[in-house]
Structures are given as structure tokens and as C-alpha cells.
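**Q** requesting a structural model of the entry that follows:
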Amino acid sequence: MQQTKLATIEDVAAMAGVSIATVSRALNEPTKVAEKTRLKVTEAVAKTGYTTNAMARSLRMRRSNMILILAPDVGDPNFSNILVGLETEASKRGYGLLIGNTQNDPAREANYLRFISSNQADGLILFTGHLPYGYAQTEEVSRLPPMVAVSEPVVGAHVPFVGVDNFQGARVAVEYLIAQGHKRIAFVGKSGRETSRLREEGYRAALTAARLPIEPKLIMDGDGTTESGRAAAELMFVRDILPTAFFCVNDATALGVTICLNTRRYSLPQDYSVMGFDDISFASFMAPSLTTMKQPRSTIGEAAMGLLLETLSEARPKQKEILLRAELIVRNSVTRPKH
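**A** Now for the predicted structure:
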């Protein structure tokens, strides 16, 4: 039986109508090649079957050209748009993605880490807010590949972080409420999360700058879900400690607060104003539509992947932190207080 001849880089170059050097650059450093040329090379690779050879080369170099993403909940409304940015940047540079939905389960997380130990992934993107389970010690962390934290910082672990500027975004949000005339503003947070701590700091900074008192009884903890937002607002009524406006750690919490107020038959925003953070898909469909701070999610994903791949190629990250600005989105859930 006659064996099929393996395709060579010369075959790819001939079919694409470019030089061998251009083919090599398109495969190994795609960002340095014009998109039209890169597409021609990619098409030629597919037609000639040179992909097999490229995979073999990656194995010889002990590179998989895959990035492992660990996320606690892939159903999080913020995740999908950030993932688009991650995938877009990874694809430009010849990388693919592996997604591990950990559900905050140490066993599931450890199972996904087999891709690292078996050299099936070259780097890690962490949405979890912590180092992978079992890697708490410095000497253990050194065995992990380059990592970048996205959305939720990894406190005290020196992991580069890419996300929104939570402090400044929250400060802008509360300053907007103050500008509308609100002086008693509640904050409903998310216990145990660094993003929530930073947003609370921004809330406090805005009140302090406006010389408004910070009332501890108007600061409530939650878990970031719609139900926790509803429960926090309900508890304020039970305690008879009421603000004129609610600033919520995220849009899901704001929805819960809104549900509570609607159930009690208050007119929004005339009786109470509600403000969220994130601008997820349903924010504009709420009644009233939600005023919130919009995260540039796709840009966050692109910046995070770019930083990780720079680290892979240069052995050290150029930046330890990339903070992007949140945008104030004014809709119908905030107005001036009645009194």
C-alpha cells in the first residue's frame, strides 16, 4: 500500500503563494503577519494537512498552544462576553481555549488541573479569585504556568490582574446618586469578594468627599444573587432603616432590591432609586430600566489574554495590573428623591 506523503512547509508556501518564512511567521507569530496573508496560510494548512506537522512541532517544543480557563460559574452573565475577548485574542496568536467550570468545587478544580500537569495547557486564566486548590504555598505556585486573574483579583498572590477599576467605578456611581440629591444611600455588597470590598471603598470615598455621613446600618452584605438583594432590602424595612437610594454591588443584586420594592408596591424611581454595576443583558429590560456602571467585558478579555501570552513569550509580564474604566449608563431607575 502506498503511503501518503506528509505535507511540508514548502507545500503550504506554494499553495498560499508566499515565502516559507512568511508561513513560519504566520504559524508562530500570527500578530506579525497581515490578516489577509494569515488567512491564506491558514487555508493552505487546512488543505495540505500540514496541521498534523504543526501539532508535532508543538509537542517537540513542549507547547500545547492551549490556555486553561478556570471559572466558578460559566453561566455568570459577565463571563460570556469576557470569553469572547479572550478567544478573539487567543485565536489571533494561534492559541485555543480549554474551559473548566469549577462550580467552586475543589475536586472539579483539581481535575481540570490535569491539563497543566500533562502539558496540555501552557497558561491559566483565573476567574475564581483564588489560586488553584493545593497551590497555596510559594514553592507550589512556582510549579504552575503563567497566570492572569480576570474580574476577581487573587489577593496576596502576586498574580497579574485585568479587570474594571472597581473603586473608581463605584465612586462615579455614588457621585451620580449624590448629584441627583440623595444623601442616604445604601450599599448592598457581596461578602468575601475583593471586587465588593473595592466597590464599597468607592462608595465610602464618594460619601466622604461629599461630606455625607457613612451609616454602617445602610451597608448590607449579600452573596451577589437576586435573592440576596431582595433579602437585604427586606431586612432594611424590618429594621426600619431606609435610604432614598440603593447602590448594589452588581445588577443581579439590584434586580432583587427592585423586586422587593415592587412587591411592597412602591413606585420606582419616585419612592426609591436603584443603581447596579456591570450592565448585564437584562439591565435594560427591567422595570424601570436599570441605571448602572458598564464593564468593557470584551476588552477585558482581550487585554487579559494579551498579557498572559506576553508573559509566555517573555518570561515576565510587562504589567502587574490593567484596570479599565467603567462607563455610567443612565436609564430610568434613578431620579431625585421626593424629600
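
**Q** from here on, just use CA atoms for contacts and neighbour counts.
**A** OK.

**Q** do I have it right that Arg297 meets Asn81?
**A** Yes: shown here, Arg297 and Asn81 form a contact pair, counting by C-alpha atoms under 8 Å, at 5.6 Å.

**Q** the two: which has the busier surroundings?
**A** Using other C-alpha atoms under 10 Å, the more surrounded residue of Arg297 and Asn81 is Arg297, with 26 against 18.

**Q** residues touching the more buried one, list them.
**A** Arg297 makes contact with Asn78, Asn81, Ile82, Gly85, according to C-alpha atoms under 8 Å, 6 or more residues apart in numbering.

**Q** helix or strand: which one has the second one?
**A** Here Asn81 sits within helix 77-92, counting by DSSP states H and E.

**Q** list the contacts of that helix.
**A** 30-31, 74, 96-97, 278, 280-281, 297-306.

**Q** and those residues, which of them are buried?
**A** When the contacts of helix 77-92 are checked for burial by 16 or more other C-alpha atoms under 10 Å, the buried set is 30-31, 74, 96-97, 278, 280, 297-306.

**Q** the helix or strand harbouring Lys47 - contacts with which helices or strands?
**A** If you go by DSSP H and E, Lys47 is part of helix 35-48. Contacts defined by 3 or more C-alpha pairs under 8 Å, 6 or more residues apart in numbering; DSSP states H and E place helix 35-48 against helix 9-16, helix 20-28.

**Q** could you find the closest non-adjacent residue to the residue most central in space within the chain?
**A** Centroid-nearest residue in the chain, with C-alpha atoms, centre = their mean: Ser151, separated by 3.8 Å. Spatial nearest neighbour of Ser151, excluding adjacent residues (C-alpha to C-alpha, 6 or more residues apart in numbering): Gly163 at 4.8 Å.

**Q** then Arg316?
**A** Of all residues not flanking Arg316 in the chain, Glu310 sits nearest, at 7.8 Å (C-alpha to C-alpha, 6+ apart).

**Q** mind listing what Gln2 touches?
**A** Gln2 makes no contacts at all, as judged by C-alpha under 8 Å, 6+ apart.

**Q** to compare against the first, here's another:
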Amino acid sequence: MATMKQVAEKARVSTTTVSHVINNTRVVSEDARERVLAVIQELRYIPSAVARSLKNDRTHTLGMMIPNNSNPYFAEIIQGIEDASFKLGYNIILCNSYDDPKKQAAYIRVLMEKRIDGLILVSSGSDEELTQLLADEGIPKVLVDREVSGVVADFIEADHEQGGYEATRYLIGLGHKHIACVAGPDILLPSGDRVTGYRRALQEAGLEFKSEYLIHADFTSQGGFNAFQQLLALQQRPTAIFASNDLMAIGGIRAANEAGIRIPEALSVIGYDDIALASFSTPPLTTIAQPKQAIGNLTAQILVNRIVDPEAPLRREMLKSSLVIRQSTSKPEA
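**A** Here you go, the predicted structure:
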């Protein structure tokens, strides 16, 4: 790999001049600049991002921590953030905590060592170490979807309570009175908010909340499969189920198929997120679409603004979700 010294020797200039050309830190004659750029191209010289950051205190790199990249929802959020960041001149280093707060804290230390300019965090829950680490570090940060107690930062979320309410209200509007909810882990705020919306819609319609109709599972197809099996074994089986994410809904549809329960005729199913896979399930899934592209764009913009102006007022943004009607829901059978 070529070095800055080799570039300087071949271009017949000092290493200082090469540095000024790369970093735009001082005016260099047009002739010298052209020679340096030509040699850089010829030798395929790649400047050290760390060395440059020591000089100008910027690496133009953002760290991003997510709970689980096997969940298509997070994969689609990453794509939105990465696209927007690239347009703003920033690269992304991605870390995956696999829903482990300890691993999350360890990875954040690694990202700090890489001299990232800012951090995007979709939390896997918090522990004392994580809270202390984020509170101590003055690095610009944006929390997405999930707040971390004790950490003051810009925060972007979708309105999960409204989404849960809209999903349940739609099922009630179709005529369903026996509506169950397969919720996410009860330690996560978005899960709790979606359940709050579900219960609010039931209460408004004068329908009784039944504790056996609420099951918490992890945000996976297997979690949904197991939860639906439990619900479909009840003596008074629900006629509709609101699943707190599309993966759980898709796993649940398989459980219903194995039990010989036809969807949507005998059971309506509505999901949450509108991942790309939702329109290809059998039947195509009615769901609450999260504004993933808008979340991605806004996250990148807010973080870059925070890097440029650390003293700007903190921002809290709540984006609206929307109902997408497909073929997994219908009126209940007479």
C-alpha cells in the first residue's frame, strides 16, 4: 500500500504539501495540486482516516447500534439512514447487539475508539453501564425508537400508541369483538405503547379487555408462531389478532395454517412495520406501515446538524404510521 511519503517523492513536493492537498488546509499552487492528485490516483493512495481525524478532528464516520439486523425492519431502517448519511458525506460503521445490553455497551466503546463523529442508537434495553457510558461521553447522539433512561439526546420515534390504536380500531370496524394482541417484549417502550393503543381502542368500543388475549413474545416469526398457537388453543378463540410486528404475524399465519384455520375467513391477522416481506406473505399481510424512509432521513440530518452545532436545542420528533390494507383481514364469519 502506498504511503504519503511515496506520493510526495513522486510528485516532487513535501509530505506537508500532500497533506494540505488532501485536507484542503492551505492554499497549494495549481501545478503542485494537480501533480499530487495525479500521483494519488496512479499509486491508488488511500489517506488514513484516523490520521486525518487527528488533524481536523473529524472522521466523517457515524456509528450505528441496532438490536438485531436479522429483523427486516431494522435492515430497512439501516438502508434509509445509510442512504441519507452517504448523501451528507458520512460513512456508517454498523454494530449489532443481538438484544444484549452488555454487548451493546462494549460495542459503543469500540465505536468511540474508532473516533466516530456521532452515534445512532436503537437500544436493546439499558443497564447501568450503558447509561453511564452515554451520559459521560460528549459525543453527538440520536436515539431512535427507544429512549435510554438518564440519557439526554435527540430522539426520533414513530407514534406506536397511535399505530396500535389504528390497527385495533380497523379490526373493530370490520365487526370483530374477540380481538387478541401478540405484543413484543414488555421491557421495550414501543411494545408497551402498541398495547396501550390496542387497549384504548377496545375501551372506546366498549369491548372487554381479556388478559388471556394478550401474549408477550420476542419480535421473531418463532415468537409469533408460539403465541398464535397459544391463542388458537383457547376455548373462546379470537376472531382477529393484532401482532406487534410483521415477523410475528407471518409466524402466526403459519400456526393458523397448521391448525387448519383459514385466513382471513376464520381469523383476521394484522401486523406492524410493513417490511418488504409483508406483501409477499400468504395471504398478503394487512399491517401498520412505519415511516422507515422518513425515520432514516431525519435521523441522519439531525445527527449531522448536532455534529455541526452541538449547542442547538434538543429535538424530539414523532412520526405518524399508516394503515396498509391487504388480504389477511376481513369481516368475521357469521
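
**Q** relative to Ser268 of structure 2, how far out is Asp83 of structure 2?
**A** Distance, Asp83 of structure 2 to Ser268 of structure 2, using C-alpha to C-alpha, to the nearest Å: 36 Å.

**Q** neighbour-wise, which of those two wins?
**A** Taking neighbours as other C-alpha under 10 Å, Asp83 of structure 2 and Ser268 compare with Ser268 leading, 26 against 17.

**Q** surely that one and Ala240 touch.
**A** Yes: checked against C-alpha under 8 Å, the pair Ser268 of structure 2 and Ala240 is within contact range at 4.4 Å.

**Q** what is in contact with the two at once?
**A** With C-alpha under 8 Å, 6+ apart, Ser268 of structure 2 and Ala240 have common neighbours Leu171.

**Q** quick one on the thing from earlier: can you lay out the helices and strands packed on helix 35-48 of structure 1 as JSON lines showing mean neighbour count and distance to Gln168 of structure 1?
**A** What follows is the helices and strands packed on helix 35-48 of structure 1, written out as JSON lines (neighbours: other C-alpha atoms under 10 Å; distance: least, C-alpha to C-alpha, whole Å):
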{"stretch": "helix 9-16", "mean neighbour count": "18", "distance to Gln168 of structure 1": "49"}
{"stretch": "helix 20-28", "mean neighbour count": "17", "distance to Gln168 of structure 1": "39"}
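
**Q** give the contact list for Asp165 of structure 1.
**A** Per C-alpha under 8 Å, 6+ apart, neighbours of Asp165 of structure 1: Leu323, Leu324, Arg325, Ala326.

**Q** what about the strands in structure 2?
**A** 61-66, 91-96, 118-121, 141-144, 154-158, 179-183, 214-216, 240-243, 268-273, 286-289, 316-319, 322-324 (DSSP state E).

**Q** okay if I get those strands as JSON lines plus distance to Ser330 of structure 2?
**A** Formatted as JSON lines, these follow (distance: least, C-alpha to C-alpha, whole Å):
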{"stretch": "strand 61-66", "distance to Ser330 of structure 2": "35"}
{"stretch": "strand 91-96", "distance to Ser330 of structure 2": "38"}
{"stretch": "strand 118-121", "distance to Ser330 of structure 2": "38"}
{"stretch": "strand 141-144", "distance to Ser330 of structure 2": "34"}
{"stretch": "strand 154-158", "distance to Ser330 of structure 2": "26"}
{"stretch": "strand 179-183", "distance to Ser330 of structure 2": "13"}
{"stretch": "strand 214-216", "distance to Ser330 of structure 2": "21"}
{"stretch": "strand 240-243", "distance to Ser330 of structure 2": "9"}
{"stretch": "strand 268-273", "distance to Ser330 of structure 2": "6"}
{"stretch": "strand 286-289", "distance to Ser330 of structure 2": "10"}
{"stretch": "strand 316-319", "distance to Ser330 of structure 2": "28"}
{"stretch": "strand 322-324", "distance to Ser330 of structure 2": "13"}
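
**Q** corresponding residue for Ala180 of structure 2 in structure 1?
**A** Here Ala180 of structure 2 is matched to Ala186 in structure 1, going by TM-score structural alignment.

**Q** can you count the residues close to its match?
**A** By other C-alpha under 10 Å, 26 other residues sit near Ala186 of structure 1.

**Q** I'd assumed Phe247 was in contact with it.
**A** Yes: proximity of Ala186 of structure 1 to Phe247 meets the contact threshold set by C-alpha under 8 Å, at 5.9 Å.

**Q** residue contacts, the residue in structure 2 that the residue nearest to the centre of structure 1 lines up against?
**A** Alignment note (TM-score structural alignment): Ser151 of structure 1 maps to Asp145 of structure 2. Neighbouring residues of Asp145 of structure 2 by C-alpha under 8 Å, 6+ apart: Val122, Phe155, Ile156, Glu157, Ala158, Pro190.

**Q** make CSV from those residues and add distance to Val39 of structure 2 to it.
**A** Formatted as CSV, the contacts of Asp145 of structure 2 follow (distance: C-alpha to C-alpha, whole Å):
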residue, distance to Val39 of structure 2
Val122, 42
Phe155, 45
Ile156, 45
Glu157, 47
Ala158, 49
Pro190, 53
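
**Q** surely Val12 of structure 1 touches Ala46?
**A** No: the criterion here is C-alpha under 8 Å, and Val12 of structure 1 misses it with Ala46 at 9.1 Å.

**Q** now do the residue lying closest to Ala157 of structure 1 once chain neighbours are set aside against Val141 of structure 1, distance only.
**A** In space, and not counting its chain neighbours, Ala157 of structure 1 is closest to Leu131: 7.6 Å by C-alpha to C-alpha, 6+ apart. Computed as C-alpha to C-alpha, the Leu131 of structure 1 to Val141 of structure 1 distance reads 8 Å.
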